[in-house]
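In: Fold the following for me, if possible:
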Amino acid sequence: MKFSLAAFAAAIASVTAANITVIEPWGQSTWNAGGSGLVHWSAVNGAGQTCEIHLLTGQATNATVVANLTANGHTVPCDYTKATFLPLPNYPSGQYFVRIGPVGSLPEQYGYSNYFNYVGTGSA
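Out: Coordinates of the predicted model:
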């Protein structure tokens, strides 16, 4: 567990390069399948850029993108700073995190949340 936390801290350090800081969801947040999920962020120099938001699981250094929450043309302006997704899909319960960044960014250009709880009954 210490290794994954250290790796996650390294990913968090990339937030500075991304100029995006994820405020929510964070460690105490819980998303429930069928409910809504709020992503709240602050963006420096986000005006005129379009952002995408991904849901991920696994270790920060080898994470799996579970979903592009902004797929099918539902990207958001980076300077909006909030987006609510509903209904949330039925993924397996576990620890997840989100990342947000300008469309087509490299992983180190995204802002990352901390792990948060996702409650669902889906299968992997």
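
In: okay, CA-based contacts and neighbour counts for the rest of this
Out: Will do.

In: Run through the helices of the protein in chain order.
Out: 2-13, 15-18 (DSSP state H).

In: Please convert those helices to CSV, extending it with distance to residue 52.
Out: Below are the helices of the chain laid out as CSV (distance: least, CA to CA, whole Å):
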stretch, distance to residue 52
helix 2-13, 17
helix 15-18, 13
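
In: Pipe the ones you listed into JSON lines and attach mean neighbour count per row.
Out: Formatted as JSON lines, these follow (neighbours: other CA atoms under 10 Å):
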{"stretch": "helix 2-13", "mean neighbour count": "15"}
{"stretch": "helix 15-18", "mean neighbour count": "17"}
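
In: so which of these gets nearest residue 55?
Out: helix 2-13 (14.9 Å; CA to CA).

In: Next one: residue 109 from residue 101, what distance?
Out: For residue 109, the distance to residue 101 (CA to CA, to the nearest Å) stands at 7 Å.

In: One more, please, to line up against the first structure:
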Amino acid sequence: MKSFLLTALAVIASATYSAAEIKVVSPWADTTWTSGGRGNITWTTESSDAKKDCHIQMMNGNATNSNMVAYVTAPDTPVKCSTESYQIHPLNDFAAGKYWIRIGQTDAADSWAYSGVFEFKGNGTAKPYHLACKCYTQHG
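Out: Okay, here's the model as predicted:
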């Protein structure tokens, strides 16, 4: 009975959750971003997601209580997922600490792909939910 329930739960979980076809390559744990510097983001995309629009957001917190800190791409101007790279320059001044990036489609909760946790060095003068840069952004 126990194995039947576990199998049933696994089938239900796989039917209701499909992993994102996006895989974040960088930033990763050995990355440090610094206020005023550059933030390089790279990912790979399966062909099924290539023509979709991707939003990029900067997060902090922990696995059970994460917070979106900033929009990397403006909410009204996502990038094509097939772009597979994005550079932020100069980085806004976020508080020093641990952060990560998520990339995906905002209309599909299971589409998000996450970077590794990386270090950010800053003083924390940036306002929450603003763009991750004070600047211009470029991609591709």
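
In: before we move on, back to that, who has more neighbours, residue 109 and residue 101 of the first structure?
Out: residue 101 (28 against 20; other CA atoms under 10 Å).

In: got a list of what the counterpart of that one in the second structure touches?
Out: By TM-score structural alignment, residue 101 of the first structure lines up with residue 104 in the second structure. Contacts of residue 104 of the second structure were listed using CA atoms under 8 Å, 6 or more residues apart in numbering, and they are 20, 22, 53, 54, 55, 56, 81, 111, 112, 113.

In: Taking these, please make a ChimeraX selection of just the buried ones.
Out: This is how ChimeraX selects the buried members of the contacts of residue 104 of the second structure, with burial counted by 16 or more other CA atoms under 10 Å:
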select :20,22,53,54,55,56,81,111,112,113
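
In: By how much does the longest strand anywhere in the first structure deviate from the second structure on average?
Out: Among the segments of the first structure that qualify as a strand by DSSP state E, the longest is strand 92-102. Per the superposition on the second structure, strand 92-102 of the first structure and its aligned residues are separated by 0.5 Å on average (mean CA distance after the TM-score superposition for the first structure).

In: what residue is smack in the middle of the second structure?
Out: residue 102 (1.2 Å; CA atoms, centre = their mean).

In: Not counting its neighbours along the chain, what's nearest that one?
Out: residue 114 (4.5 Å; CA to CA, 6 or more residues apart in numbering).

In: And that neighbour? What does it align with in the first structure?
Out: Residue 114 of the second structure maps onto residue 112 in the first structure, by TM-score structural alignment.

In: what's the burial count for residue 93 of the second structure?
Out: 21.

In: Ok, residue 95 of the second structure next?
Out: By other CA under 10 Å, neighbour count at residue 95 of the second structure equals 15.

In: cool, and residue 36 of the first structure?
Out: With other CA under 10 Å as criterion, residue 36 of the first structure counts 13.

In: Over to residue 54 of the first structure?
Out: Using other CA under 10 Å: residue 54 of the first structure sits among 19 other residues.

In: hang on, it packs against residue 71?
Out: No: using CA atoms under 8 Å, residue 54 of the first structure is not in contact with residue 71, being 9.1 Å away.

In: OK, contacts around the closest residue to residue 97 of the second structure other than its chain neighbours?
Out: Nearest residue to residue 97 of the second structure, sequence neighbours excluded (CA to CA, 6+ apart): residue 120, at 5.4 Å. By CA under 8 Å, 6+ apart, the contact list for residue 120 of the second structure reads 32, 33, 34, 35, 94, 95, 96, 97, 98, 99.

In: Of the residues you listed, select the buried ones using a ChimeraX command.
Out: Applying 16+ other CA under 10 Å to the contacts of residue 120 of the second structure, the buried members can be selected in ChimeraX as follows:
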select :32,33,34,35,94,97,98,99
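
In: how much space between the residue nearest to the centre of the second structure and residue 109 of the second structure?
Out: Counting by CA to CA - residue 102 of the second structure and residue 109 of the second structure are separated by 12 Å.
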